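*Asks:* Structure of the sequence below:
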Amino acid sequence: MATGSKEERWLRETYVDLLIEAGEQNPDIVILEADLMKAAGTIRFKERFPERTINVGIAEANMMSVAAGMSAMGKIPFTHTFTPFTTRRACDQVTLSIAYAGLNVKMMGSDPGVTAELNGGTHMSMEDMAVMRNIPGMVIYEPVDSAQLRKIFPQIVSHYGPVYIRLLRRNAVSIFNEDQEFTLGKGTVLKEGADVTILATGIMVAEAVEAEKELKKEGIDAEIINIHTLKPLDEDLVLKSAKKTKAVVTAENHSVIGALGGAVSEFLSGTFPVPVIRVGVQDHFGEVGFTGFLQEKYGLTKKEIVAAAKQAIQIRREQA
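*Replies:* Down below sits the predicted model:
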């Protein structure tokens, strides 16, 4: 299942392919842009469906309001901009115009977390999933690679309601096989294990896969689970694994506050309390830098996952 190799195409290209394919099948699909069609790659959708493409300019809050209106008229709008502008900047419109109104808008936020790279701290959202997770009715999905995105995308289109797609724009590490099936809202077990559970999302799945190899060398049998849908959280799978290993690590390209680490900790504390060690950004803003450098700086590598796994196991032993 895990290949660990770089994809040849940027993940955004797969996304746009799927968007065009869905547009061919459903005339109600439209896209709204905040003057970033080149960055998002959606200019190809515009070339195919110019009459279904609206560029509102650098006015993200207005874009969400327009999308809400189009949904109310029976369209299926997809909005596109960088993660902080989908979430922080347009939060009130997303909350009230879309979610509170129960409308069917799909929101793509690109360049999540440290992958914003040279756009720097202003464009580097470490809190976008936490913001969206607090909005009732919101579905939050972050694909790992193209294979997973291809399987899940039609489910996003058919799901009625607001969906936040947190999309890595550049090359992803290929983890899954093309013939594997995935379900929106259900986690995916990459490897079963008995000693510690590692729950990972986005670019941290590849780091978790590498961490498992290092832990195996030390005789630690780790279970690796991809939580691609943060909301709704696959509570059944999380609980089943936590009951088996009694030690949990979460790994995310996001603040440790309010997203995967927060959701898992909140859930398990009320159902089956076990040690949960959160690997992620420790309450910091972002900065300019390449992804590899920033992952090292903010502790988003296999090294931190290995250390967290050992810490969780040690706490479990002390509590036994």
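
*Asks:* hey, let's count contacts and neighbours off CA atoms from now on
*Replies:* Will do.

*Asks:* Which residues are in contact with residue 282?
*Replies:* By CA atoms under 8 Å, 6 or more residues apart in numbering, residue 282 lies in contact with 255-256, 298.

*Asks:* Please repeat the previous calculation with a cut-off of 10 Å.
*Replies:* 126, 254-257, 298-299 (CA atoms under 10 Å, 6 or more residues apart in numbering).

*Asks:* Which ones among those map onto helices?
*Replies:* residue 298 (DSSP state H).

*Asks:* Identify, from the contacts of residue 282, the entry nearest to residue 93.
*Replies:* Checking the contacts of residue 282 against residue 93 with CA to CA, the nearest one is residue 126 at 20.2 Å.

*Asks:* how close does that closest one get to residue 138?
*Replies:* Distance of residue 126 to residue 138, given as CA to CA, to the nearest Å: 18 Å.

*Asks:* Of the two, give the one with the bigger neighbour count.
*Replies:* residue 126 (28 against 22; other CA atoms under 10 Å).

*Asks:* I figured residue 6 hits residue 174, correct?
*Replies:* Yes: in this structure residue 6 lies within contact range of residue 174 using CA atoms under 10 Å: 5.7 Å.

*Asks:* Next, show the common contact partners of these two.
*Replies:* Common contact partners of residue 6 and residue 174 (CA under 10 Å, 6+ apart): residue 145.

*Asks:* Between these two, tell me which one has more neighbours.
*Replies:* residue 174 (21 against 13).

*Asks:* what's the spacing between the more buried one and residue 45?
*Replies:* 25 Å.

*Asks:* before we move on, back to that, quick one: the contacts of residue 282 as JSON lines, columns for distance to residue 110 too.
*Replies:* Shown next, in JSON lines, are the contacts of residue 282 (distance: CA to CA, whole Å):
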{"residue": "126", "distance to residue 110": "13"}
{"residue": "254", "distance to residue 110": "13"}
{"residue": "255", "distance to residue 110": "17"}
{"residue": "256", "distance to residue 110": "20"}
{"residue": "257", "distance to residue 110": "20"}
{"residue": "298", "distance to residue 110": "20"}
{"residue": "299", "distance to residue 110": "21"}
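
*Asks:* Restricted to strands, list the contacts of residue 282.
*Replies:* Mapping the contacts of residue 282 onto strands (DSSP state E) picks out 254-255.

*Asks:* Which one (most neighbours) among the contacts of residue 282?
*Replies:* residue 254 leads these on contacts (other CA under 10 Å) with 31 neighbours.

*Asks:* Give me the distance between that residue and residue 112.
*Replies:* Residue 254 is 8 Å from residue 112, by CA to CA.

*Asks:* Now show me the structure for the sequence below, then we'll compare the two:
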Amino acid sequence: MQPGEMIPTRHAYGEELVALGGDLPNLVVLEADISKSTQTYRFARAFPERFFQMGVAEANMMLVAAGLATTGKIPFVSTYAVFGTMRACEQVRTFIAHTHLNVKIACSHGGVTPGNDGVTHQATEDLGIMRTIPGMTVIMPADYHATRRLVRAAAYYSGPVYLRFTRDPVPVIYTDADEFVIGKGKVVQAGEDVSLVAIGDFVAVALEARTLLAQRGLSAEVLDIHTLKPLDRDLIVASARKTRRVVTLEDHQIQGGLGSAVAEVLGEECPTPMRRIGLRDTFAESGEYRLLLRKYGMDAEATVAAVMELMK
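*Replies:* Below is the predicted model:
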């Protein structure tokens, strides 16, 4: 995949699972009856003896994954983000995280990307929920290459991990040569006037906003914080000290997610004027994804407006 091409990150997840299946004979996949949507059907075809179709029973699926982890397996558990983090929250917290089991919870359809499926399928609180669970690592890759690298890293990472993917296609930003380390963000583009700190598919939104800001004579630094927890505090503080202004971007409620995490860091280490792009204590309605971003002030134009407020 080349920069500029469009592909959902869930497709990269499905492809990397198959590659990992050949490398790790103890890797197993559990699915909640939506393998075409989550792309785990690819693993099912390649390794049917290591694929478990659990049906629409997410809480039980997490318990089975916990049991498999105690036997030395590496379970990847897949469903929609809204179900994996809410319907099964108690099981994730008490039976996976509390015992620090090596379970990877890999969920698709994060944020408002389910679009027309509406609020029942839009996970806009999941990052905040998972971030507050002790010992849980939380990751959302920005594009195809980041997804493949970070899924592989998660498979070799000890302990519970939450991975969040998109339903809709997102632009390819990186190349196959780019490296990713869990807990270490990336400077996608350097800048001097403002730091655009983004997670997941909103890295592309930040890059679009950067182009618009350049037309106004402003230089924006774009950070990809693919790991929400553990957060790369050093990178965020260094960027904030350089630009003196911060805008966070996420497909999530502004409470509890990236915006909150960055505000906590800056409040403790480097007080900086900032704005947060995301849902503002509201549920999104049904609709086409890009139109929803515009309606709720989560697109590149809204980001530019937030930056201009900080420039006053």
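
*Asks:* Which of the contacts of residue 282 of the first structure are retained in the second structure?
*Replies:* Compared against the second structure with both residues aligned by TM-score structural alignment, their matches' CA atoms under 10 Å, the contacts of residue 282 of the first structure retain 254-257, 298-299.

*Asks:* ok so, going back, need the residues touching each of residue 254 and residue 112 of the first structure.
*Replies:* 124-129, 202.

*Asks:* Would you convert those residues into a markdown table that also reports distance to residue 247 of the first structure?
*Replies:* Formatted as a markdown table, these follow (distance: CA to CA, whole Å):
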| residue | distance to residue 247 of the first structure |
| --- | --- |
| 124 | 31 |
| 125 | 29 |
| 126 | 25 |
| 127 | 25 |
| 128 | 27 |
| 129 | 24 |
| 202 | 21 |
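
*Asks:* what's the closest of those residues to residue 151 of the first structure?
*Replies:* For these, the nearest to residue 151 of the first structure is residue 202 (15.7 Å; CA to CA).

*Asks:* show me what contacts residue 171 of the first structure?
*Replies:* When contacts are taken as CA under 10 Å, 6+ apart, residue 171 of the first structure is in contact with 6-13, 145-146.

*Asks:* go again using 6 Å as the cut-off
*Replies:* Residues near residue 171 of the first structure by CA atoms under 6 Å, 6 or more residues apart in numbering: 7, 10-11.

*Asks:* can you put those residues in JSON lines and add secondary structure?
*Replies:* Listed next are the contacts of residue 171 of the first structure as JSON lines, based on DSSP: H, G, I helix; E, B strand; the rest coil:
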{"residue": "7", "secondary structure": "strand"}
{"residue": "10", "secondary structure": "strand"}
{"residue": "11", "secondary structure": "helix"}
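
*Asks:* filter those to the buried ones?
*Replies:* 10-11 (16 or more other CA atoms under 10 Å).

*Asks:* measure the counterpart of residue 181 of the second structure in the first structure to residue 279 of the first structure for me?
*Replies:* Taking TM-score structural alignment, the alignment pairs residue 181 of the second structure with residue 183 from the first structure. Plainly put, residue 183 of the first structure is 25 Å away from residue 279 of the first structure if you go by CA to CA.

*Asks:* Residue 187 of the second structure in helix, strand or coil?
*Replies:* Residue 187 of the second structure - assigned by three-state DSSP - is strand.

*Asks:* There's contact between it and residue 225 in this structure, I believe.
*Replies:* No: if you go by CA atoms under 6 Å, residue 187 of the second structure and residue 225 don't touch, sitting 8.9 Å apart.

*Asks:* So those two - more neighbours on which side?
*Replies:* Taking other CA under 10 Å, residue 187 of the second structure and residue 225 do not tie; residue 225 has more neighbours (29 against 16).

*Asks:* which ones are touching the closest residue to the more buried one other than its chain neighbours?
*Replies:* With sequence-adjacent residues excluded and distances taken as CA to CA, 6 or more residues apart in numbering, residue 225 of the second structure is closest to residue 185, at 4.6 Å. Going by CA under 6 Å, 6+ apart, residue 185 of the second structure touches 224-225, 232.

*Asks:* again, only this time at 10 Å
*Replies:* 197-199, 223-228, 231-236.

*Asks:* most neighbours, which of the residues you listed?
*Replies:* Top of the contacts of residue 185 of the second structure by neighbour count (other CA under 10 Å): residue 226, with 31 neighbours.

*Asks:* Identify the residue of the first structure aligned to that residue.
*Replies:* Looks like residue 226 of the second structure aligns to residue 228 there (TM-score structural alignment).

*Asks:* From what I see, that match and residue 140 are in contact.
*Replies:* Yes: using CA under 10 Å, residue 228 of the first structure is in contact with residue 140, at 8.4 Å.

*Asks:* what residues are shared contacts of the two?
*Replies:* In contact with both residue 228 of the first structure and residue 140: 166, 184-185, using CA under 10 Å, 6+ apart.

*Asks:* dump the residue contacts of residue 128 of the second structure.
*Replies:* 85, 138, 228, 252-258, 260-261.

*Asks:* Quickly find the element holding it.
*Replies:* helix 126-131 (DSSP states H and E).

*Asks:* so how far does that helix sit from its counterpart in the first structure?
*Replies:* Taken over the aligned residues, the distance from helix 126-131 of the second structure to the first structure averages 0.2 Å (mean CA distance after the TM-score superposition for the first structure).

*Asks:* so that helix corresponds to what in the first structure?
*Replies:* Helix 126-131 of the second structure maps onto residues 128-133 of the first structure, going by TM-score structural alignment.

*Asks:* Same check on stretch 86-94 of the second structure?
*Replies:* Mapped onto the first structure using TM-score structural alignment, stretch 86-94 of the second structure spans residues 88-96.

*Asks:* tell me which residues of stretch 129-145 of the second structure are tucked away?
*Replies:* 130-131, 133, 135-145.

*Asks:* residue boundaries of the strands in the stretch 101-250 of the first structure?
*Replies:* Here the stretch 101-250 of the first structure has its strands, by DSSP state E, counting those that start in this stretch, at 106-110, 139-141, 163-167, 171-174, 188-191, 196-200, 222-226, 229-231, 248-255.

*Asks:* how far off strand 163-167 does the first one point, in degrees?
*Replies:* By that I understand strand 106-110 of the first structure. Interaxial angle of strand 106-110 of the first structure relative to strand 163-167 (axes from the mean of the first three to the mean of the last three CA atoms, to 10 degrees): 20 degrees.

*Asks:* helix/strand/coil for the nearest residue to residue 117 of the second structure once chain neighbours are set aside?
*Replies:* Sequence neighbours aside, residue 286 is the residue nearest to residue 117 of the second structure in space, at 6.2 Å (criterion: CA to CA, 6+ apart). Secondary structure state of residue 286 of the second structure, per three-state DSSP, is coil.
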